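*Asks:* sequence and computational prediction follow.
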Amino acid sequence: MMTNLFSSFDPMIYYFNMSLNWISITLGMMLIPSLYWLIPSRSYKLWSNILFILHKEFSILMNSNHKGSSFIFISLFSYIMYNNFLGLFPYIFTSSSHMSFTLTLALPLWLSFMIYGWINHTQHMFAHLVPQGTPAILMPFMVCIETISNLIRPLTLAVRLAANMIAGHLLLTLLGNTGPTLNSLLLIQLLIFSQILLLILEMAVSIIQSYVFAVLSTLYSSEVI
């Protein structure tokens, strides 16, 4: 039971002595037709409007004069959302449910912010360790708390994305495993209806979690720029 339950998250499935699971993160290059990019269709216009809204919002959050810096986070949002949606298809490896994938995105991004901030804005980074208005007796404790909160940021980003992806997929799998034990009436009325609702919820979670990941990364960058 537990082996079947977690088999969709197993990254060690081999075909012809090759691990093909992680290739799923590059399937978009083959699935998205070239006409989507060459001809301004309705899908293209819809996606362009979404990117324009994200660009304005990320630019406001960063509050910087570095033109084009918001496109880093737009690309991050698009890539995570694509992988989240891809994991909803049957028999496709859910890469965004693994810490090796989410930490690969969160850790280098956070580390680059920290290195840039401490080299170029050292006094500004020290000022962030002690919030304004903190009593003198509490300053050593606030420095420890702020330092720990800064160090665990990439871990919280990675765990939040992976945990939300795993939770929804496991719930869908658990409900799907109850299908053989139900009669046809309950199968149609209860199980299929609940699975459709959960699938819609998972689609919303895929968008929300990719948006949260990108927004939090943007807020972290705004502290060092």
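*Replies:* Arrived safely. Because the structure is predicted, anything quoted here is derived from the model rather than measured.
*Asks:* all contacts plus neighbour counts: C-alpha atoms, from now on.
*Replies:* Noted.
*Asks:* elements contacting the longest helix along the chain?
*Replies:* Ranked by residue count under DSSP state H, the longest helix found in the chain is helix 192-222. Other elements packing on helix 192-222 under the criterion 3 or more CA pairs under 8 Å, 6 or more residues apart in numbering; DSSP states H and E are helix 42-62, helix 70-86, helix 99-120, helix 153-177.
*Asks:* got the buried residues for the last one?
*Replies:* Neighbour counts using 16 or more other CA atoms under 10 Å place 153-154, 157-162, 164-166, 168-169, 172 of helix 153-177 among the buried residues.
*Asks:* then the shortest one?
*Replies:* In terms of neighbour count (16+ other CA under 10 Å), helix 70-86 has its buried residues at 70, 73-74, 76-78, 80-86.
*Asks:* same question for the third one.
*Replies:* When burial is assessed from 16+ other CA under 10 Å, helix 99-120 yields the following buried residues: 99, 101-103, 105-107, 110, 113-114, 117.
*Asks:* of those residues, which is the nearest to Leu191?
*Replies:* Closest to Leu191 out of the buried residues of helix 99-120 is Met99 (30.8 Å), distances taken as CA to CA.
*Asks:* how close does Val212 sit to Leu198?
*Replies:* With distances defined as CA to CA, to the nearest Å, the gap from Val212 to Leu198 amounts to 20 Å.
*Asks:* ugh, wrong one, I meant Thr26
*Replies:* On the measure of CA to CA, Thr26 and Leu198 end up 26 Å apart.
*Asks:* more neighbours: those two, which one.
*Replies:* Residue environment comparison for Thr26 versus Leu198 gives the larger neighbour count to Leu198, 17 against 12, counting by other CA atoms under 10 Å.
*Asks:* if I look at the residue nearest to that one when sequence neighbours are not counted, how far off is Asn84?
*Replies:* Nearest residue to Leu198 in three dimensions, chain neighbours excluded: Leu172, at 7.0 Å (CA to CA, 6 or more residues apart in numbering). Note on Leu172: its distance to Asn84, by CA to CA, is 15 Å.
*Asks:* now swap in Lys67 and tell me
*Replies:* For Lys67, the distance to Asn84 (CA to CA) stands at 29 Å.
*Asks:* follow-up on the earlier one: quick one, the longest helix of the chain and helix 42-62 angle?
*Replies:* Orientation note: helix 192-222 sits at an angle of 40 degrees relative to helix 42-62 (axes from the mean of the first three to the mean of the last three CA atoms, to 10 degrees).
*Asks:* use this one as the comparison:
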Amino acid sequence: MVSLFSIFEPSSGIFNLSLNWLSTFLGLLCVPYMYWVSSSRWLYIWSVVLRSLFNEFKVLLGPHQSKTGVVFVSLFSFIVFNNVLGLFPYIFTSSSHLAMTLSLSLPLWVTLMVYGWLNLSQHMFAHLVPQGTPGLLMPFMVLIETISNVIRPGTLAVRLAANMIAGHLLLTLLGGTGVGLSLVFLYFLLLAQILLLVLESAVAVIQSYVFAVLSTLYVSEIN
């Protein structure tokens, strides 16, 4: 039997070079719309969304790091393009792979840790022990806070990949049962697939937002 996860393997390609990962850069095709003389309605809606996100990130980052909100708006745009494009048929969903999600979360976390421990060591040590912690619990709190800090890039990566791969697996499982169904049940299956596709579209946007907001919160802790 073929594994269900084989549909997520980047196997298609030529000369032993996987071409599925090129779908990661399909979002760049949407960039030229920004240079049109007359803006479309979709471009206006997208600019309103990005402006609202940037204002929200400025509040989270504080006045000293407000300009870095552009980085997280770009991160949100990159992830949401990959998530939404992965819902189309025959387009590889790169955001459902840990190799992709870890390459986004791990460099960000390592950069924050290096910058924080080199420049704000006292501030970083203070974060390991919450205010008001009894003296007997301090060693345990340091251990717990250290573990929670170390697993942050992993939780960011796994959250995004697991949410994207779960919905795609459910759509694949339901789609595979349509061969032996009668016409009446086929209509119900089609309706369920449409509803799941709408749900997956919402999940694609929400998970991009969650990834960007959590990354912003991690940066705000360093301030």
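*Replies:* Looks like it arrived, so ask away. Every value quoted in this text rests on a predicted model; they were computed, and no experiment measured them.
*Asks:* what is the nearest of the buried residues of helix 99-120 of the first structure to Leu46 of the first structure?
*Replies:* Within the set of these, Leu105 lies nearest Leu46 of the first structure; the separation is 26.4 Å, counting by CA to CA.
*Asks:* who's in contact with that closest one?
*Replies:* Leu105 of the first structure makes contact with Ala158, according to CA atoms under 8 Å, 6 or more residues apart in numbering.
*Asks:* what's the distance between it and Ser210 of the first structure?
*Replies:* With CA to CA as the criterion, Leu105 of the first structure and Ser210 of the first structure are 12 Å apart.
*Asks:* same check, this time on Leu138 of the first structure
*Replies:* Leu138 of the first structure sits 36 Å away from Ser210 of the first structure, going by CA to CA.
*Asks:* so these two - more neighbours on which side?
*Replies:* For Leu138 of the first structure versus Ser210, the count of surrounding residues by other CA under 10 Å is larger for Ser210: 21 against 10.
*Asks:* what lines up against the more buried one once you look at the second structure?
*Replies:* Structural alignment (TM-score structural alignment) places Ser210 of the first structure against Ser208 in the second structure.
*Asks:* for Ser215 of the second structure, see how far away its match is.
*Replies:* 11 Å.
*Asks:* and Leu20 of the first structure, how many residues sit next to it?
*Replies:* The number of residues packed around Leu20 of the first structure, counting by other CA under 10 Å, is 14.
*Asks:* that one contacts Asp10, doesn't it?
*Replies:* No. With contact defined as CA atoms under 8 Å, Leu20 of the first structure and Asp10 do not form a contacting pair (11.5 Å).
*Asks:* counterpart of Lys67 of the second structure over in the first structure?
*Replies:* The pairwise alignment with the first structure assigns Lys67 of the second structure to Gly68, based on TM-score structural alignment.
*Asks:* okay, now that match: neighbour count?
*Replies:* Neighbourhood size, Gly68 of the first structure [other CA under 10 Å]: 9.
*Asks:* repeat that for Asn55 of the second structure.
*Replies:* 13.
*Asks:* contact partners for Ile225 of the first structure?
*Replies:* Contacts of Ile225 of the first structure were listed using CA under 8 Å, 6+ apart, and they are 62, 64, 117, 121.
*Asks:* about what we covered before: among the buried residues of helix 99-120 of the first structure, which one sits closest to Leu187 of the first structure?
*Replies:* The closest of the buried residues of helix 99-120 of the first structure to Leu187 of the first structure turns out to be Met99 (CA to CA; 34.8 Å).
*Asks:* show me what counts as buried in stretch 177-186 of the second structure.
*Replies:* Of the residues in stretch 177-186 of the second structure, those with enough neighbours to count as buried (16+ other CA under 10 Å) are Leu186.
*Asks:* quick one: end-to-end length of it, please.
*Replies:* Per CA to CA, stretch 177-186 of the second structure runs 9 Å from first to last residue.
*Asks:* from the chain's centre, how far out does it sit?
*Replies:* Taking CA atoms, centre = their mean, to the nearest Å, one finds the center of stretch 177-186 of the second structure at 35 Å from the center of the full chain.
*Asks:* same check on stretch 129-145 of the first structure?
*Replies:* Here the centre of stretch 129-145 of the first structure is set off from its chain's centre by 32 Å, with CA atoms, centre = their mean.
*Asks:* I'd say Met124 of the second structure and Trp117 touch.
*Replies:* Yes. Contact criterion CA under 8 Å: Met124 of the second structure and Trp117 qualify, at 6.4 Å.
*Asks:* circling back to that earlier point, the longest helix of the first structure vs the second structure, average distance?
*Replies:* Here the mean offset of helix 192-222 of the first structure against the second structure after fitting is 0.3 Å, by mean CA distance after the TM-score superposition for the first structure.
*Asks:* any idea of the angle that helix forms with helix 99-120?
*Replies:* Using the same axes, to 10 degrees, the interaxial angle of helix 192-222 of the first structure with respect to helix 99-120 works out to 20 degrees.
*Asks:* out of the contacts of Ile225 of the first structure, which is most surrounded?
*Replies:* Of all the contacts of Ile225 of the first structure, the highest neighbour tally under other CA under 10 Å goes to Met62, namely 21 neighbours.
*Asks:* got the contact list for that one?
*Replies:* Neighbour list for Met62 of the first structure: 70, 218-219, 221-222, 225 [criterion: CA under 8 Å, 6+ apart].
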